[in-house]
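Asks: generate coordinates for the sequence data below:
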Amino acid sequence: MKLLQLAPIGALIAACTAQELPTASRSAQFSAYPDRLFKTFQTSCEGPGETFLKIDANSYECREFLPPDTTAFLILSYDGSPEDLPQSIMRMTSTKTSGGYRVDARLFFQVPQKSGATVEVPVESKTLDKALSALYQAMGGSPT
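Replies: So this is what the prediction gives:
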């Protein structure tokens, strides 16, 4: 996902100002609707094998096919179907709050199974959490 490539730019912007380092988080509070964040998210999801989806008025996804070795690992580990390949999914959701808008990000692998069901395998990464926090801060949010 190109979103992660934009995160160093956000970190540089944040580093150029006198402030504390943001808390590593997948959530942030914004005083107004974070339209610029969601436009950046959409723009970062325009590469080969990537698909941007608007789930509803408050949720967006970037879906990406995985490298062959990761795909094979997920299929074998989670009884996946080779006819319907696993994808990496980053989902951003905004929720109206009394102080503005809260944005939450989730990253997971979605593995379609032979039975027809799907398994969501969460991705945990402190590096990703720090990059998201820097991006949130660069876009005017406060990581929570």
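
Asks: from here on, contacts and neighbour counts on C-alpha atoms
Replies: OK.

Asks: need the contact list for residue 23.
Replies: 130, 133, 143, 144 (Cα atoms under 8 Å, 6 or more residues apart in numbering).

Asks: is it correct that the third one is in contact with residue 137?
Replies: What that stands for is residue 143. Yes - with contacts defined as Cα atoms under 8 Å, residue 143 counts as touching residue 137 at a distance of 6.8 Å.

Asks: please produce TSV containing the contacts of residue 23, extended by neighbour count, secondary structure and distance to residue 82.
Replies: Below are the contacts of residue 23 laid out as TSV (neighbours: other Cα atoms under 10 Å; DSSP: H, G, I helix; E, B strand; the rest coil; distance: Cα to Cα, whole Å):
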residue	neighbour count	secondary structure	distance to residue 82
130	20	helix	34
133	27	helix	35
143	24	strand	38
144	15	coil	39
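
Asks: want to put them side by side, so please do this one too:
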Amino acid sequence: MVILRILPVFALIVACTPQYVPPPTRSAQFDIFPQKLFETFEISCGGPGEQFKNMGNRIFECSELLPPDTTAFLILNYDGYPQDLPKSVMRLTSTKNAQGYRVDADLFFNVPRRTGPAVQVPVESETLDKALGALYQAMGGSPT
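Replies: Below is the predicted model:
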């Protein structure tokens, strides 16, 4: 997943300075718009099978194809459509508020179906949440 490729870049930054371990989270508060975070997110979403999209006003998305066994599992269990393969999706959304900007991450599998809307299967992972908290902190945010 894209977050796992971003983390090595910031591991050195985090390792070189004494910091507390941020809580597992998918949200952070930034004083100013975190342009560097979104630029890094876009650059890291350039691998094979990945696609970056600017979904509109401060919404960015990286999707990627999944391994065959995961793809098959999702198609079979969520009535997927084999001609439109499921993908893993990470979406970052920035919202302006009184303190600056809040960034929220959504992680899910998007499973297109032959009829009806696609199913978005949430990805729950404390490991990924900890990685996001560390990334937010390395980029100058305060995990919430």
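
Asks: once they're superposed, tell me the TM-score.
Replies: After superposition, the two chains reach a TM-score (TM-score structural alignment, normalised by the length of structure 1) of 0.95; 144 aligned residues with a Cα RMSD of 1.1 Å.

Asks: quick one: the helices in structure 2, in order.
Replies: Under the criterion DSSP state H, structure 2 contains helices at 2-16, 35-44, 68-77, 126-138.

Asks: mean shift between the longest one and structure 1?
Replies: The reference is to helix 2-16 of structure 2. Comparison of helix 2-16 of structure 2 with structure 1 after fitting gives an average deviation of 2.6 Å (mean Cα distance after the TM-score superposition for structure 1).

Asks: quick one on the thing from earlier: can you say which of the helices of structure 2 is nearest to residue 94 of structure 2?
Replies: For the helices of structure 2, proximity to residue 94 of structure 2 was assessed by Cα to Cα; helix 35-44 is nearest, at 9.6 Å.

Asks: and that closest one with helix 126-138, angle?
Replies: Per axes from the mean of the first three to the mean of the last three Cα atoms, to 10 degrees, the angle that helix 35-44 of structure 2 makes with helix 126-138 is 130 degrees.

Asks: if I look at residue 140 of structure 1, how far off is residue 13 of structure 1?
Replies: Distance, residue 140 of structure 1 to residue 13 of structure 1, by Cα to Cα, to the nearest Å: 11 Å.

Asks: the strand ranked longest in structure 1 aligns to what range in structure 2?
Replies: As assigned by DSSP state E, the longest strand anywhere in structure 1 is strand 100-112. Counting by TM-score structural alignment, strand 100-112 of structure 1 falls onto residues 100-112 of structure 2.
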